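Peer 1: Take a look and give me a structure for this.
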Amino acid sequence: MIKSSVKNIVIPFSICILMALALYPDSSLNPDTYSTKGLELDYNISEELGMVSQDHTVKYNLFTPHLGKSFEGFKEALAFKESRGNYFTVNTLGYLGKYQFGTETLKLIGIYTPNQFLYNPELQEKAFIANAERNKWVLRKDIKRFEGQKIAGVKITESGILAAAHLAGPGNVKKFLRSYGVNNLSDAYGSSVKYYMKKFSGYDTSMITPDKKARVTL
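Peer 2: Alright, predicted model coming up:
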């Protein structure tokens, strides 16, 4: 009997409280009521999941992409310079895609349909590799001869040579190296062989195999 009476009192009282909260939220809710004081909270990123500074505070999340001087880093850095990484862009001179290929260069690696190339990211990635392989074969002797030297204030590295070849073609890279920086071709937008040599210096491009007959196949 007592339980029944309590139940009859508590339920209506609870309903009244809920209605009051709904009708007068601003006056009914007190932030102090919801204090976390005294609660055991442990939501910090552990040291295993973060980059920890010398004062033991978490500064960076390890899951942030960091390509560094890897080949992927080289490829993406060059793509960002060329097109901001946009597969589907065409510049004012008609150069295509993420790596800004000209139609004549595409023909050298077996691509004769620029429109198909522009809308096929997989094809563009394979074209970048094939072109780098071909350029590395053309420049193999120059890489061996000049790598590690300083020319016009720039330390010569294989990745810098391949980046400059992507910009201006391997023939113009040979001219730059063999003239010790005197012959420094620039493209229509002002980027020069020397600039690419410096900007893309020191990446790991060892996975590129020199190939005179490099072609793209899907």
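
Peer 1: can we go C-alpha only for contacts and neighbour counts from here?
Peer 2: Will do.

Peer 1: which one's the longest helix in the chain?
Peer 2: Determined from DSSP state H, the single longest helix within the chain is helix 2-23.

Peer 1: immediately after that helix, which helix or strand?
Peer 2: Next helix or strand after helix 2-23 toward the C-terminus (DSSP states H and E): helix 25-28.

Peer 1: How far off centre is the helix or strand just after that next one?
Peer 2: Once helix 25-28 ends, the next helix or strand along the chain (criterion: DSSP H and E) is strand 50-52. Distance of strand 50-52 from the chain centroid (CA atoms, centre = their mean, to the nearest Å) equals 21 Å.

Peer 1: For the comparison step, fold the sequence that follows:
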Amino acid sequence: MKKNIAGILTVLIVIALLLTGFTTKNNVDLSHYILDDVDMQYHVPNKEESLDFTEVKPKYYLFLGKSYVGFKEALGFKESRGDYSTINQFGYLGKYQFASATLQMIGIYNPDLFLNDSRLQEEAFSAYTARNKWILRKDIKRFSGTYINGIKVTESGILAAAHLAGAGNVKKYLRSGGTIGFNDAFGTSIGYYLKKFSGYDTSFILPNKKAKVL
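Peer 2: Now for the predicted structure:
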């Protein structure tokens, strides 16, 4: 019994010591925390002041250079500012402004499906470019590196011009030395596309006479 009482007293003493260790005095000397000659002033804006702050978002620019992706994006931006869902006043569709007849040629018969499927539009561009590259393969070999009307002819320029005017019109332009021209409904010429889209790497696209998407 005495042992139990002694044990209880020991526990009570330990608890009392612990409690006294966590007590605080009313007057605490904080002088040793003072930083001499330093003004520590802080201002936390209220709700109204916070509204005056404009969030600055970083700008990111993806540099595609003269790659094939850069070629596609540059041409898509020129055609529609990169808008997959657009239809212009002449009925041309999507980012690359395809005619319905051209889409049917590469296996696409549903314009609504085409407009709502960005991946399908990219595949359509690649297929159509492959067809044009096959049609113009001899002209690409013959005229690349030459100058017509002061413009250096390159493979990518030829393929871009074919997207604008059709491969047949580009053939006529090249083989006539630029005397047989073509302008679309907005007045854009083959020569303009030859220059604007010159020097991109389009080796990724292989010539394919029967290229289709679906």
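
Peer 1: so how far is the longest helix of structure 1 off the chain centroid?
Peer 2: 60 Å.

Peer 1: Stretch 124-144 of structure 2 now?
Peer 2: With CA atoms, centre = their mean, you get 26 Å for stretch 124-144 of structure 2.

Peer 1: dump the residue contacts of the nearest residue to L93 of structure 2 once chain neighbours are set aside.
Peer 2: Nearest residue to L93 of structure 2 in three dimensions, chain neighbours excluded: I87, at 4.7 Å (CA to CA, 6 or more residues apart in numbering). By CA atoms under 8 Å, 6 or more residues apart in numbering, I87 of structure 2 lies in contact with 93-94, 97.

Peer 1: Any idea which residue is closest to the centre of structure 2?
Peer 2: The centroid of structure 2 falls nearest to L62 when counting by CA atoms, centre = their mean (6.7 Å).

Peer 1: What is the aligned counterpart of it in structure 1?
Peer 2: Residue pairing (TM-score structural alignment): L62 of structure 2 is matched to P65 of structure 1.

Peer 1: what do you get for F71 of structure 2?
Peer 2: Checking TM-score structural alignment: F71 of structure 2 goes with F74.

Peer 1: residue ranges for the strands of structure 2, please.
Peer 2: With strands called from DSSP state E, structure 2 shows them at 147-148, 151-152.

Peer 1: ok, D211 of structure 1 touching L139?
Peer 2: No: with contact defined as CA atoms under 8 Å, D211 of structure 1 does not reach L139; the gap is 10.7 Å.

Peer 1: Which one's more surrounded, these two?
Peer 2: Each of D211 of structure 1 and L139 has its neighbours counted (other CA atoms under 10 Å); L139 has more, 21 against 17.

Peer 1: which one in structure 2 is aligned with that one?
Peer 2: For L139 of structure 1, the residue aligned by TM-score structural alignment is L136.

Peer 1: Quick check: closest non-adjacent residue to its match.
Peer 2: Closest residue in space to L136 of structure 2, ignoring its immediate chain neighbours: A167 at 6.7 Å, by CA to CA, 6+ apart.
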